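Visitor: What follows is a predicted structure for the sequence shown.
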Amino acid sequence: MLLPLLLLLWMQGEGQWGLGRAERRLPSRCLPDSVKYRLEVPESVSVQEGQCVLVPCKNPDSRVNSMTVLSYWFEEGADTSHDSPVATNDLQRQVQDRTQGRFRVFLRTQPKNCSLHIRDAQKGDSGSYFFRVDSGSVQWSYCADLVSVKVTALTHTPDILIPGTLMPGRPSNLTCSVPWACKQGTPPIFSWRSAALTSLGPRTTHSSVLTLSPRPQDHGTNLTCQVMFPAVGVSVEQTVLLNVSGEYSAGYPSC
């Protein structure tokens, strides 16, 4: 009598507290036997707006061993026969307009790699997705392994580097950079605001240089670097106070 009671308590406990991989809910259009074959994939990933995220995915399914594999990622609830995927390496299949060029799966010659790469993440990308494979003899939707993608507001800010002390009449190169920005994303647009005498210097994909010619009256004034991510229309900025000190240099007569 004790053994059945313990078994019953264990089953109830699994139902209430067991939220592991095997206990994920089955979404719509997902048949009960979908749990027979599973992926190695996280339940959720998070990314800030305008940035990139990789959904790591490995397919241990022994049935998938062809060197040419067609891979698809669909939104939860999609009809894989009629609805457009969000990403695929199938050149004969049209993806959704909103994900065109932003969602990417890997090469056909990597049958075990089902990872999904998202760049220029948008708020509308938030949702759940599942993977499907077509390797000739095997056509299978791994809908039991939904991945939740959450796109949050962009909270990162630019870094402004001021080398050394700003001296009146001595030009200095200030650098604004966004080292956290995605290298695969659409390049950001930099802009500067300052009452001081400035000129733009060289820039890279993720940094901009401003040549500042400080004057005594620039001490304590604001200098702002704004970075806009055009793919999503989101801007962030950083403001610093200029600290101009020291002796005058040639070209700036004293008062």
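Guide: That came through fine.

Visitor: From now on I want contacts and neighbour counts done on CA atoms only, so please keep to that.
Guide: Noted.

Visitor: Helices along the stretch 151-255 of the chain, start to end?
Guide: Counting by DSSP state H, counting those that start in this stretch, no segments of the stretch 151-255 of the chain form helices.

Visitor: mind listing what residue 38 touches?
Guide: 59-61, 142, 144-145 (Cα atoms under 8 Å, 6 or more residues apart in numbering).

Visitor: Tell me who's in contact with the spatially most central residue of the chain.
Guide: Nearest to the geometric centre of the chain sits residue 52, at 2.2 Å (Cα atoms, centre = their mean). By Cα under 8 Å, 6+ apart, the contact list for residue 52 reads 117-121, 182, 184-185.

Visitor: Next up, a structure to set beside the first:
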Amino acid sequence: VLPVLVCSPAAQLSQGQVYRIQVAPHVTVQQGLCVLLPCHFTADFESPGPLYKYWFLEGADKDHGVPVASTNPDRPPQESRGRIRLAGEAEDDCSLIISDVRADDRRRYYFRFEKGESKYSYLEFQLLVNVTAQLSQGQVYRIQVAPHVTVQQGLCVLLPCNFTANFKSPGPVYKYWFLRDTNWHRSVPVVSTNPDRPPKEPRGRIRLAGEAEDDCSLIISDVRADDRRRYYFRFEKGESKYSYLEFQLLVNVTELRDQPVLRVPEVLKPGQPVNVTCQAPGTCSGTPPQITWTGGFDSTAMDVSEPQGNGSVSYSSVLRFTPTLAHNGTELGCTVTYPAVGVSTRRALRLHV
């Protein structure tokens, strides 16, 4: 079972900063295979100094323990060959890859961030890696996917998924996702790679993410309330056909709760121009959000989009203005609207000049 992104509780920082992490609560993988665990986090990235990221075993001391994965050259990981390593290059990416999975990888792990004086261990949310034995020859049709996922309206979600099947049968591979209780013979699929059976929404709001033959990963963008359903996967290749009805995925949809992240310099001096950043929640691959500022500033705002891998994008807006003493105590607000769904979220703070 390969669960997807869920949010940890938030620990509040100064001026609206939040330490939060989005990573699978647990994952099941077979011995000898590999697994990618998508992960993103928020932190105080404004602190001076190099940024270091670590994964530790549960119970390991953050100061003296040896990490299982590390970007700090002065604190190398247990295995120097990179069998367990951080996958992403983006500042807020904590994604983890475990290759050549072994039985003793079945442990809990936690993530740690360090940048100058800003340091935080995300102990409130620890990842469980469960390891199973390899498949026997008789176990042909198996699927690894999250049993359920919760996602907020307007955002997007990637559901990692892999399956085993009879790939030796001649003919092209076709993959589908259907709604539970729909008949695959006659129903229109939610997702399809078969050009003769197009999906309900041809624009690709819901689509398959991976290119590999055994990849059934699913992306849902611009999440709506009516996406709250159960889904099942189907495979076809020549005479080899199978619907994985024994394992159906539940997508749970909640209201948009996450707020934007506001990054404001700690010191605002009159007459000195500054940049303030508002980062939209999530890293979505769907319709870009609209970011607006409130506060009546004589300012210039610039929208920024940064690719995060797997087709996802981080959206933010950078506001440049020159503070004056008149701005002291003024409220600066940032509103993020997801136009495809019609929902919005806001964060505001008061300036100290």
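Guide: Alright, I've got the coordinates. The structure presented is a predicted model; accordingly, all values stated were derived computationally and were not measured.

Visitor: rewinding a little: give the aligned equivalent of the residue nearest to the centre of structure 1 in structure 2.
Guide: Using TM-score structural alignment, the partner of residue 52 of structure 1 in structure 2 is residue 156.

Visitor: List the buried residues for stretch 338-351 of structure 2?
Guide: Using 16 or more other Cα atoms under 10 Å as the test for burial, stretch 338-351 of structure 2 gives 338, 343-348, 351.

Visitor: now, the most widely separated pair of the contacts of residue 38 of structure 1?
Guide: 60 and 144 (14.7 Å; Cα to Cα).

Visitor: who's more crowded, these two?
Guide: More crowded of residue 60 of structure 1 and residue 144, by other Cα atoms under 10 Å: residue 144, with 26 against 15.

Visitor: so the more buried one touches residue 41, yeah?
Guide: No - taking Cα atoms under 8 Å as the definition, residue 144 of structure 1 is not a contact partner of residue 41, at 11.0 Å.

Visitor: re earlier: in strands, which of the contacts of residue 38 of structure 1 fall?
Guide: Filtering those for membership in strands, criterion DSSP state E, returns 142, 144-145.

Visitor: Confirm that residue 82 of structure 1 sits in a strand.
Guide: No - Residue 82 of structure 1 sits outside any strand when classified using DSSP: H, G, I helix; E, B strand; the rest coil, being coil.

Visitor: what residue of structure 2 takes the place of it?
Guide: In structure 2, residue 82 of structure 1 lands on residue 186 (TM-score structural alignment).

Visitor: Tell me where the stretch 201-350 of structure 2 has strands.
Guide: 206-208, 218-220, 230-237, 240-243, 249-254, 261-263, 274-279, 290-294, 300-309, 312-321, 331-338, 343-350 (DSSP state E, counting those that start in this stretch).

Visitor: thinking again about what came up before, need the contacts of residue 38 of structure 1 in JSON lines with distance to residue 192 of structure 1, can you?
Guide: Listed next are the contacts of residue 38 of structure 1 as JSON lines, based on distance: Cα to Cα, whole Å:
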{"residue": "59", "distance to residue 192 of structure 1": "47"}
{"residue": "60", "distance to residue 192 of structure 1": "50"}
{"residue": "61", "distance to residue 192 of structure 1": "53"}
{"residue": "142", "distance to residue 192 of structure 1": "48"}
{"residue": "144", "distance to residue 192 of structure 1": "49"}
{"residue": "145", "distance to residue 192 of structure 1": "46"}
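
Visitor: ok, those vs residue 132 of structure 1, which is closest?
Guide: residue 142 (5.9 Å).

Visitor: Wait, that closest one touches residue 39, no?
Guide: Yes - between residue 142 of structure 1 and residue 39 there is a contact at 7.3 Å, judged by Cα under 8 Å.

Visitor: Which residue of structure 2 sits opposite residue 169 of structure 1 in the alignment?
Guide: Residue 169 of structure 1 maps onto residue 271 in structure 2, by TM-score structural alignment.

Visitor: With residue 226 of structure 1 instead?
Guide: With TM-score structural alignment as the criterion, residue 226 of structure 1 pairs with residue 335.

Visitor: Skip the chain neighbours and tell me the closest residue to its match.
Guide: residue 346 (4.3 Å; Cα to Cα, 6 or more residues apart in numbering).

Visitor: From residue 223 of structure 1, how far off is the equivalent of the one you found over in structure 1?
Guide: Under the alignment (TM-score structural alignment), residue 346 of structure 2 pairs with residue 237 of structure 1. Applying Cα to Cα, to the nearest Å, the value for residue 237 of structure 1 to residue 223 of structure 1 is 10 Å.

Visitor: same question, residue 116 of structure 1
Guide: From residue 116 of structure 1 to residue 223 of structure 1 the distance is 40 Å (Cα to Cα).

Visitor: where's stretch 176-192 of structure 1 relative to the chain centroid, distance-wise?
Guide: 13 Å (Cα atoms, centre = their mean, to the nearest Å).

Visitor: in it, what's buried?
Guide: 176-178, 181-182, 185-188, 190, 192.

Visitor: what about it, how long is it end to end?
Guide: End-to-end for stretch 176-192 of structure 1, by Cα to Cα: 9 Å.

Visitor: what sits up against it?
Guide: 50-52, 119-120, 156-161, 205-210, 223-231.
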